[in-house]
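Chemist: Sequence and predicted structure are below.
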Amino acid sequence: YAEGANEQLSGLILLAAYSTADLSGTDLNVLSIYGSEDGVLNIESVKENRSLLPDNHKEIIIEGGNHAQFGNYGEQAGDGDATVSTEEQQKLTVEAITDLLAE
């Protein structure tokens, strides 16, 4: 969606996700957040697709965070064991999003 609507958007937030569309030539403020213990997100795909993001994108890796703790939907098959609480992971996520929105 962001690829076709980047004129209407000012930013994109990726929570344990990555873009497969080329956004590198856009003015979007892109924030990518994922946990260091995420066993669901394909980290190799995150790395391979970084070049599709604008040069000024921000990436935050929450130490000890996993995939499931971005929401409240329980454990996910193949996910890593979080070493940080759900509350802490979500707090750090909200802070990063709030900082982006303030820009």
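Modeler: Structure received.
Chemist: Please count neighbours and contacts with C-alpha atoms only from this point.
Modeler: OK.
Chemist: In the lengthiest helix in the chain, which residues are buried?
Modeler: Using DSSP state H, we find that the single longest helix of the chain is helix 86-102. Buried positions in helix 86-102, judged by neighbour count with 16 or more other CA atoms under 10 Å: 86, 89, 90, 92, 93, 96, 100.
Chemist: Closest one of those to residue 33?
Modeler: Residue 33 has its nearest neighbour among those in residue 93, at 7.3 Å by CA to CA.
Chemist: another one to put next to it:
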Amino acid sequence: MDLLQFYKCLADDTRLKSLLLILHEEELCVCELTHALEQSQPKISRHLALLRQKQLVVDRRQGQWVYYHINPNIPEWAQKILALTLVNNVECIQEEVQRLVEMSSRPSRTFLCD
């Protein structure tokens, strides 16, 4: 993983909050991110496409839904940076997490066994 590209991904507010929300919730679909971040679906999808291209997130399909989670194969240093960022700044996504809790039409998910 390229160090500069990693930090460029984190430098954008939408991408940073998306990564932190995904890490906090373990996985999220586009509709959950659009609701939590109060952004349009095309904007969220563009940012997720970039994060997927840079291999920070991976997706899985379940019916009509596509769920995103942090790529377990990113380097350990990158995992630690994301984890430390979340633990020490959870208040920066507090409103977004609350929106997720209050979201009435969240898709139900079935976690897949590895």
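Modeler: Nice, thanks for sending it over. For clarity, every value in this text was computed on a predicted model and none was experimentally measured.
Chemist: Quick check: TM-score for this pair?
Modeler: The TM-score (TM-score structural alignment, normalised by the length of structure 1) is 0.27; 49 aligned residues with a CA RMSD of 4.2 Å.
Chemist: circling back: so which of the buried residues of helix 86-102 of structure 1 would you say is closest to residue 45 of structure 1?
Modeler: residue 93 (21.1 Å).
Chemist: isn't the closest one right next to residue 32, touching?
Modeler: No: Residue 93 of structure 1 lies out of contact with residue 32 (CA atoms under 8 Å); the separation is 10.1 Å.
Chemist: Now for the nearest residue to residue 97 of structure 2 once chain neighbours are set aside: which residues touch it?
Modeler: Among residues not flanking residue 97 of structure 2 along the chain, residue 36 sits closest, at 6.8 Å (CA to CA, 6 or more residues apart in numbering). Counting by CA atoms under 8 Å, 6 or more residues apart in numbering, residue 36 of structure 2 makes contact with 95, 96, 97, 98, 99, 100.
Chemist: where's the first one relative to residue 85 of structure 2, distance?
Modeler: Just to be clear, that refers to residue 95 of structure 2. Residue 95 of structure 2 is 17 Å from residue 85 of structure 2, where distance means CA to CA, to the nearest Å.
Chemist: Would you tell me which strand is longest in structure 1?
Modeler: Longest among the strand segments of structure 1 by residue count, using DSSP state E, is strand 29-35.
Chemist: what packs against it?
Modeler: Counting contacts by 3 or more CA pairs under 8 Å, 6 or more residues apart in numbering; DSSP states H and E, strand 29-35 of structure 1 is packed against strand 11-15, strand 58-62, helix 86-102.
Chemist: Now the helix or strand just after it: buried residues?
Modeler: Once the chain leaves strand 29-35 of structure 1, the next helix or strand it forms, by DSSP states H and E, is helix 43-49. Neighbour-count burial for helix 43-49 of structure 1, counted by 16+ other CA under 10 Å, picks out 43, 46.
Chemist: returning to that earlier point: which among the contacts of residue 36 of structure 2 gets closest to residue 61 of structure 2?
Modeler: Within these, distances to residue 61 of structure 2 taken as CA to CA reach their minimum at residue 100, with 20.2 Å.
Chemist: what helix or strand does that closest one sit in?
Modeler: Applying DSSP H and E, one finds residue 100 of structure 2 within helix 94-102.
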